[in-house]
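mind looking at a prediction? Sequence and model below.
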Amino acid sequence: MDLALTAAGASVRAAAALSPRWGAAVALPLFGHVAPPRPVRVDDEPTMWRARRGRLRIPGIDRRGTEVETYEWGSGGRTVVLAHGWDARASQFAPLVRELVAEGHRVVAFDAPAHGASVGRRTYLVDWLDIFSALQERFGSFEAVVGHSFGGLAALVGVAGGIGAQRVVTVAAPADADALLTQFQAGLGYSDAVSVRMRELFASRYFPGERDPFAWLSSVRRPIPAAVPLLIVHDRGDRLVPFAEAERIAAAHPGARILETSGLGHNRILAADVVLDAVLEHIAAPIAAPAAESSAQVADREVVAAA
């Protein structure tokens, strides 16, 4: 087990022995803390060197203002936005960037606060949403948003909340913020009493004035519009985000397509040929006219095994 995680869990449990509220107070800053950025993989460096780099200023988690690094490839009006996950960076999308540019798309990615080349040590989903809004002002409606892991949840929440995108792709994404808090509790090993207080503090700290932020931080309780085609990619053996999360997303989005892989895990899935092909196909496919859909309609599922 990671020593830092073990120490963090011990500190939370020690505070919780005095009071669940104290335990939650110790846990909350850890929830938004981001580990030092991982380096860019050698294979991804040429793609990142070719990017046109820029910066966006967003309010930031403390609403005091912060800058994020952006990357742009290609040109034209067909803009595809790539949203990385927690403890990740834009360079992880390098294989997909190359494929999309070859197909004539403008591709835009970013390093969220405290990730990659962007400054900071803390962040949360509101930053991803603010980045989407800033990019929307610059480029107009997106042809597609592709999000990996935490970035996939951000894509779903953003489009459900009004970000203009013709299509959405999630890869290894959780279905809602509740799943993240449950995972965080399991990692630190604190009690359900602390968990209740943690959720209360989380809501008041990150979403002051919101009666129930978990209602809109959920692709299950607030799905994206039915007119927006959704591709859900997830590996059956994902150890970080269970495959059941993909099924939860699909259940809330009748007509979505699920690409179920095996043997690719949580991160290697981003560079797999079968996934790259599926994403390109999804983005290129014509969008059918909206039709009445039954709530009992199930998602279209495709199962593939890693070579």
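Perfect, I can see it now. Residues are numbered from 1 along each chain as shown.

from here on, contacts and neighbour counts on C-alpha atoms
OK.

now do the SS call for residue 231.
Using DSSP: H, G, I helix; E, B strand; the rest coil, the structure places residue 231 in strand.

other SSEs contacting the strand or helix carrying residue 57?
Per DSSP states H and E, residue 57 falls inside strand 52-58. With contacts taken as 3 or more C-alpha pairs under 8 Å, 6 or more residues apart in numbering; DSSP states H and E, strand 52-58 sits against strand 66-73, helix 125-139.

redo those as a markdown table? Include mean neighbour count and distance to residue 196.
Shown next, in a markdown table, are the helices and strands packed on strand 52-58 (neighbours: other C-alpha atoms under 10 Å; distance: least, C-alpha to C-alpha, whole Å):
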| stretch | mean neighbour count | distance to residue 196 |
| --- | --- | --- |
| strand 66-73 | 20 | 31 |
| helix 125-139 | 19 | 20 |
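
quick check: the gap between residue 145 and residue 230.
Distance, residue 145 to residue 230, by C-alpha to C-alpha, to the nearest Å: 10 Å.

between those two, what contacts are shared?
With contacts taken as C-alpha atoms under 8 Å, 6 or more residues apart in numbering, the residues that reach both residue 145 and residue 230 are 167, 168, 169.

going by distance to residue 212, which of those residues wins?
residue 168 (25.1 Å; C-alpha to C-alpha).

OK, contacts around the nearest residue to residue 177 once chain neighbours are set aside?
Counting by C-alpha to C-alpha, 6 or more residues apart in numbering, residue 177 lies nearest to residue 217, which is 5.7 Å off, once chain neighbours are set aside. By C-alpha under 8 Å, 6+ apart, the contact set of residue 217 is 157, 176, 177.

hang on, residue 48 packs against residue 92?
No. Judged on C-alpha atoms under 8 Å, residue 48 makes no contact with residue 92 at a distance of 9.9 Å.

A further structure is provided below for comparison with the first:
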Amino acid sequence: MSNSLIKIIGKSLNTISYISPKYASKKALYLFAKPRQRRVINDQKSFLDSAESLYLKHKHLNIATYLWKGNGKTVLLAHGWESNSGRWQNLISKLQKLEYNIVSLDAPAHGNTSGKQFNAILYSECINVVAKHYNPHIIIGHSVGGMASGFYQKNYENKELEKLVFLGAPSEFTGVFKNYVDMMGYNNKIENGINSLVLERFNKPPSYFSLADFSKEIDTKTLIVHDVFDKVIPFSDAQKIAKNHKNATFISTKGFGHGLRNETVYKHVIDFIQS
């Protein structure tokens, strides 16, 4: 979305908010939860075609899953915002050489999974459906996929899960919302309206949805990797999570950005899951 379009949308909804604040807030929340269409590109498609594909059902969603069979422990991969399972190709290639059994899912409204709306809570529910089917020993999540993986483990307490990996994961719903409000230039009416809609929809305020707070209740051995210069998710989010998690290893990187698609990062991940 271009800066000029962002300004137009922000100003338009601000104007509407003086007439109908709830409508403007609903529209703003809808736009926040609607990823831009992110089709699987040709290179990713040929890679994903090498896996066994299976669709699992959750509510109105058909969840696309991919399986690369191996003789070792099962690793479940959860990608981030406006991405898909193809983003894991390099890591999957390394895990295959170590004979891991590898599963990946496309998030709601991403890749080949159906739906038009996305949030970390719904994503965590989808992870639960996939985990019940494939019984992973390890879950690796990037960005909001890491947040959703943490939400999953806090809410469902999978005792069979041995390890978690959070790569560039956000900690706070409030922080994510605040960044969105600032980017769009929304006024206080819309900001307060969004918070009220979250409370109405989930029976909890946005401040409740904190991976840092949830981490206090997660016993699973966890690796947290975050780049100091991440321009998407602040490094301080990882520091909050690590501070509260009693069974976490925290590794900071420099220069790998938010994507963390780097040989050094892959080595950290593999060393952790093999330890």
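Noted; the coordinates are in hand. Quick caveat: nothing in here was measured; it's all calculated off a predicted structure.

picking that back up, hmm, which of the contacts of residue 217 of structure 1 are the buried ones?
Among the contacts of residue 217 of structure 1, those classed as buried by 16 or more other C-alpha atoms under 10 Å are 157, 176, 177.

and those, which is closest to residue 247 of structure 1?
Distances from residue 247 of structure 1 to these, taken by C-alpha to C-alpha, are shortest for residue 176, at 12.3 Å.

mind listing the strands for the stretch 51-200 of structure 2?
Assigned by DSSP state E, counting those that start in this stretch, the strands in the stretch 51-200 of structure 2 fall at 52-58, 61-68, 74-78, 101-105, 138-142, 163-167.

how far away is the alignment partner in structure 1 of residue 188 of structure 2 from residue 243 of structure 1?
Under the alignment (TM-score structural alignment), residue 188 of structure 2 pairs with residue 192 of structure 1. Using C-alpha to C-alpha, residue 192 of structure 1 is found at 24 Å from residue 243 of structure 1.

now residue 226 of structure 1
Using C-alpha to C-alpha, one gets 22 Å for the distance from residue 226 of structure 1 to residue 243 of structure 1.

ok, now residue 163 of structure 1?
From residue 163 of structure 1 to residue 243 of structure 1 the distance is 26 Å (C-alpha to C-alpha).

residue 193 of structure 1 too?
27 Å.

more crowded one of those two?
residue 243 (20 against 14; other C-alpha atoms under 10 Å).

what's the closest of the strands of the stretch 51-200 of structure 2 to residue 16 of structure 2?
When these are compared by C-alpha to C-alpha, strand 61-68 sits nearest residue 16 of structure 2, at 32.1 Å.

read off where the closest one ends up in structure 1.
The alignment of strand 61-68 of structure 2 onto structure 1 (TM-score structural alignment) spans residues 66-73.

and that stretch against structure 2, how far off on average?
Superposed on structure 2, stretch 66-73 of structure 1 shows a mean distance of 1.0 Å to its aligned residues (mean C-alpha distance after the TM-score superposition for structure 1).

list the contacts for the aligned partner of residue 178 of structure 1 in structure 2?
In structure 2, the residue matched to residue 178 of structure 1 (TM-score structural alignment) is residue 174. By C-alpha under 8 Å, 6+ apart, the residues touching residue 174 of structure 2 are 206, 207.

returning to what we had before: now the shared contacts of residue 145 and residue 230 of structure 1 as a markdown table including neighbour count?
Below are those laid out as a markdown table (neighbours: other C-alpha atoms under 10 Å):
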| residue | neighbour count |
| --- | --- |
| 167 | 22 |
| 168 | 27 |
| 169 | 25 |
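
just the closest of these to residue 13 of structure 1, please.
residue 169 (38.0 Å).

map that closest one across to structure 2 for me.
Checking TM-score structural alignment: residue 169 of structure 1 goes with residue 165.

that match: what's it in contact with?
So residue 165 of structure 2 contacts 138, 139, 140, 141, 146, 222, 223, 224, 225, 269 (C-alpha under 8 Å, 6+ apart).

please repeat the previous calculation with a cut-off of 10 Å.
Residue 165 of structure 2 is in contact with 77, 138-142, 146, 149-150, 221-225, 248-249, 269, 272-273, counting by C-alpha atoms under 10 Å, 6 or more residues apart in numbering.

now list the buried members of these.
77, 138-142, 146, 149-150, 221-225, 248, 269, 272-273.

leaving out chain neighbours, which residue sits closest to residue 101 of structure 1?
residue 74 (5.5 Å).

measure the residue nearest the centre of structure 1 to residue 249 of structure 1 for me?
Centrality entry for structure 1: nearest residue to the mean C-alpha point is residue 151, 1.5 Å, by C-alpha atoms, centre = their mean. For residue 151 of structure 1, the distance to residue 249 of structure 1 (C-alpha to C-alpha) stands at 14 Å.

same question, residue 206 of structure 1
24 Å.

do the same with residue 77 of structure 1
29 Å.

return the residue of structure 2 aligned against residue 284 of structure 1.
Per TM-score structural alignment, residue 284 of structure 1 is aligned with residue 274.

where do the helices sit along structure 1?
3-18, 20-31, 45-49, 94-102, 125-139, 150-160, 177-188, 192-206, 244-251, 273-284 (DSSP state H).

now, of those, which is deepest in the fold?
Most buried of the helices of structure 1, by mean neighbour count (mean count of other C-alpha atoms under 10 Å): helix 150-160, with a mean of 27.

which neighbouring elements make contact with that helix?
strand 79-83, helix 125-139, strand 144-148, strand 168-171, helix 177-188 (3 or more C-alpha pairs under 10 Å, 6 or more residues apart in numbering; DSSP states H and E).
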